[in-house]
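Student: no FASTA, just this:
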């Protein structure tokens, strides 16, 4: 999914100097962003004061939206570099096309994982004949320096491993949870899991003390380490935890996001993650000139133009504002 803000501003991310090295409970509220004509998303990362959780650098949550009489998601071809996109649905379908020739319909609880590497472009749209509701999340993972220039690729994993406990089912989307690993390609120590809790369930998830974590609420009400987290909000948890207590006040669905704090400082602007101004400027020029990022074939419509670069220099800095 693209960042469609026409006044794109740089996000100065990364660096371990601002990692919270102890458990915290920092509740983040979303910023509402219009995506195309009919999809509104709740942007949780980057957030005021909190830019990343591990390598997770961008989190949009959307729906459930009634799109029975609407076109649904319509995101024209746009570029990416230096990151992975994770498409995750609870309801609906998204048709993915990209410049490597991939064409794939992504359905609920299936992993659509696109590694941009040095450069890729893609589009995302609800199929013409689609389900009534659309509900999901789009996330980006920053690629570390040694992998950010690799060849682009797309992966689709329909069957993902699970971790279960009484009243809890967790699908391992990316990385590893409780010794269970996702088949998706990961380039930094990371975890992403989709967790379903039955009303009244109480459980404790094992965590890695060196990771930092956050919990994104998708539906229902769940108390995370005693904090009620409602849909469309994200609770940042810091580091230093060996377990995470959960209690469901209703049937609930959450996403656990975590990973080793990302050591490198980054510049994230529009749909690019780089390390300095020159890389971002060159990427924009390459997209606008039609080079490097390839062509998305089969999309019925024009591709997105990049916004103008801001008048101030883009500088890589730490993880918080």
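Tutor: Perfect, I can see it now. For clarity, every value in this text was computed on a predicted model and none was experimentally measured.
Student: from here on, contacts and neighbour counts on C-alpha atoms
Tutor: Fine.
Student: Run through the helices of the protein in chain order.
Tutor: For the chain, the helices defined by DSSP state H occupy 277-289.
Student: Need the nearest residue in space to the most centrally placed residue in it, chain neighbours excluded.
Tutor: Compute the mean C-alpha point of the chain, and by C-alpha atoms, centre = their mean the closest residue is residue 139, 0.8 Å away. Leaving out its chain neighbours, the residue that sits closest to residue 139 by C-alpha to C-alpha, 6 or more residues apart in numbering is residue 59, at 4.6 Å.
Student: Second structure follows, compare the two:
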């Protein structure tokens, strides 16, 4: 998924982090044209830019809408598409053509550069789009795409977990990761004690239902040091986490880099039609990059 804002702000991420739980409220962002569906963006947030290597979280629906995201570029990250309801068609410059359905994972590794599009018919759509920042020694890897229709499931008293990325509850997702992280969908049914890796910081997003202590909309941030979290109620929750990301990054529009000049070079390549390949089969033109801000982009602290 693309950041379709016409005037995207510089996203400053780095190494500083607080040591308290936080409720990260989302901001509403339109995804596309005049009939665009709205997404709630909880990462990056005003006070916190990353949770582990997770640097972008957009939640949308449930609502009747048609997704239409034209071909656009990415660098230095992985895109994670997770649906609760509906169906989305992915195309990319590697030639991938894949529908993603609820409970299935579409994972695209941008590496040094890739472009893709996403679209759906008008129907009820409900899901989450996430980005993972690649560490410095992996951010120029060859681009790749994976589709995982069958993911491991862990059942414990009060909940069942689908392991989307990384390891959880003794099960390991087949998805490729480049840093220590986790993502899982938790189906909560009653009181439950959710195991957590104390080396990780975590975020929890209520997808549907009523699950305490969560509320619909915000992302709950938990700092490292916890080995469990008690939930109660009935509903679905997205859990993400990872070791605190130890690098400063510059994230602007759809690029993750390390300096202003690098981001400017990515933008130039995209606008000149170089470096990101061509998405075949999409009925429309690629998405133009917005203008760079008038001040230089700087890598700064990951929390403020």
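Tutor: That came through fine. Note that the coordinates shown come from a computational prediction; the quantities given were computed from them, not determined experimentally.
Student: Can you find the partner of the residue nearest to the centre of structure 1 in structure 2?
Tutor: In structure 2, the residue paired with residue 139 of structure 1 is residue 130, using TM-score structural alignment.
Student: Please look at residue 55 of structure 2 and residue 131 and confirm they touch.
Tutor: Yes: Residue 55 of structure 2 is in contact with residue 131 according to C-alpha atoms under 8 Å; the separation is 5.7 Å.
Student: what about the aligned residue in structure 2 for residue 155 of structure 1, neighbour count?
Tutor: Residue 155 of structure 1 maps onto residue 146 in structure 2, with residues paired by TM-score structural alignment. As a burial measure, residue 146 of structure 2 scores 16 neighbours (other C-alpha atoms under 10 Å).
Student: Identify the residue nearest residue 146 of structure 2 in space, chain neighbours excluded?
Tutor: Nearest one to residue 146 of structure 2, counting by C-alpha to C-alpha, 6+ apart, is residue 107 at 5.1 Å.
Student: Run a quick neighbour tally on the residue mapped onto that neighbour from structure 1.
Tutor: Matched to structure 1 by TM-score structural alignment, residue 107 of structure 2 sits across from residue 113. If you count neighbours by other C-alpha under 10 Å, residue 113 of structure 1 ends up with 23.
Student: ditto for residue 258 of structure 1
Tutor: Neighbour count of residue 258 of structure 1, defined by other C-alpha under 10 Å: 32.
Student: That one maps to what in structure 2?
Tutor: Under the alignment (TM-score structural alignment), residue 258 of structure 1 maps onto residue 241 of structure 2.
Student: who's in contact with residue 171 of structure 2?
Tutor: Counting by C-alpha atoms under 8 Å, 6 or more residues apart in numbering, residue 171 of structure 2 touches 152-154, 163.
Student: same check, this time on residue 42 of structure 2
Tutor: Counted by C-alpha under 8 Å, 6+ apart, residue 42 of structure 2 has contacts 24-27, 56-58, 218-219.
Student: Of the residues you listed - the most surrounded one?
Tutor: Highest neighbour count within these, by other C-alpha under 10 Å: residue 219, with 25 neighbours.
Student: I figured that residue was touching residue 21, is that so?
Tutor: No: with contact defined as C-alpha under 8 Å, residue 219 of structure 2 does not reach residue 21; the gap is 10.6 Å.
Student: Pretty sure residue 204 of structure 1 sits against residue 245.
Tutor: Yes: applying C-alpha under 8 Å as the test, residue 204 of structure 1 and residue 245 come out as touching, 4.3 Å apart.
Student: circling back to that earlier point, for the contacts of residue 42 of structure 2, which ones persist in structure 1?
Tutor: Retained in structure 1 by both residues aligned by TM-score structural alignment, their matches' C-alpha atoms under 8 Å are the following of those: 24-27, 56-58, 218-219.
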